[in-house]
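A.B. asks: predicted coordinates and the sequence they were generated for:
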Amino acid sequence: MTTPENEVNIGPKKLTRFERARIVGARALQIAMGAPILIEVPEGRAGPIDIALMELTSNILPLTVRRTLPNGSYQDIPLKWLTPA
């Protein structure tokens, strides 16, 4: 059986709260270490966590989530396929 390339087969079709926290934390660390910011930042919001949240909600982060099953199979899912939680 073949499945379409852009279909989420493992887990829900939305970003879980655990995945969201991991992505925001990792991206905030990247920003704090000097990584380029991918969006326009308003004047009053300069914290790395706020910027990471804004990047996540604008759906422009080029990251993937790896979801695994107990039998060892996994699926790499780009963030663009998942709806934010």
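C.D. replies: Arrived safely. Residues are numbered from 1 along each chain as shown.

A.B. asks: only C-alpha atoms for contact and neighbour calcs from this point on.
C.D. replies: OK.

A.B. asks: pretty sure Pro78 is touching Ile60, no?
C.D. replies: No. Applying C-alpha atoms under 8 Å, one finds Pro78 not in contact with Ile60, separated by 10.7 Å.

A.B. asks: buried residues in the helix or strand containing Arg20?
C.D. replies: Using DSSP states H and E, Arg20 sits within helix 17-32. For helix 17-32, burial by neighbour count (16 or more other C-alpha atoms under 10 Å) applies to Glu19, Arg20, Ile23, Val24, Gly25, Arg27, Ala28, Ile31.

A.B. asks: take the one below as the second:
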Amino acid sequence: HVGPPILTRFEKTRIVGARALQLSLGAPILTPLPDDVIDVVEIAILELEAKAVPISIRRTLPDGLYMDIPITVLQRPRILK
């Protein structure tokens, strides 16, 4: 693997932002939600916690070597909020 086996805070932020944008533009919600959740950022965080986000991480090294890693194989950090 390229980089740590965990999802970094920067990657998490980028994924949540990208997924929130997709949801705000009408993308389908991919996980069951509590009735009180309507904010797209909260929905994106819940989808990330459930590993239901269809996004991969591309990690690049200075020499140009890169690896696309699905988020399902990365461990989440202990604190997500």
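C.D. replies: Okay, I see it. Given the structure is predicted, the values throughout are model-derived calculations rather than measurements.

A.B. asks: what about the helices in structure 1?
C.D. replies: Taking DSSP state H as the criterion, structure 1 contains helices spanning 17-32, 48-57.

A.B. asks: turn those helices into a markdown table, including distance to Leu38 of structure 1.
C.D. replies: Listed next are the helices of structure 1 as a markdown table, based on distance: least, C-alpha to C-alpha, whole Å:
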| stretch | distance to Leu38 of structure 1 |
| --- | --- |
| helix 17-32 | 10 |
| helix 48-57 | 7 |
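
A.B. asks: which one of these lies nearest to Asn9 of structure 1?
C.D. replies: helix 17-32 (16.2 Å; C-alpha to C-alpha).

A.B. asks: quick one, that closest one and helix 48-57 angle?
C.D. replies: Orientation check (axes from the mean of the first three to the mean of the last three C-alpha atoms, to 10 degrees): helix 17-32 of structure 1 against helix 48-57 gives 120 degrees.

A.B. asks: from the chain's centre, how far out does helix 17-32 of structure 1 sit?
C.D. replies: 8 Å (C-alpha atoms, centre = their mean, to the nearest Å).

A.B. asks: same thing with stretch 35-44 of structure 2?
C.D. replies: That offset, for stretch 35-44 of structure 2, works out to 15 Å (C-alpha atoms, centre = their mean).

A.B. asks: residues touching that stretch, excluding its own?
C.D. replies: With C-alpha atoms under 8 Å, 6 or more residues apart in numbering as the test, stretch 35-44 of structure 2 has contacts from Val16, Gly17, Arg19, Ala20, Leu21, Leu23, Ser24, Ile29, Leu33, Val53.

A.B. asks: tell me how many other residues surround the nearest residue to the first one once chain neighbours are set aside.
C.D. replies: Nearest-residue entry for Val16 of structure 2: Ala44, 5.4 Å, with adjacent residues in sequence omitted and distances by C-alpha to C-alpha, 6 or more residues apart in numbering. Applying other C-alpha atoms under 10 Å, we find 25 other residues in the vicinity of Ala44 of structure 2.
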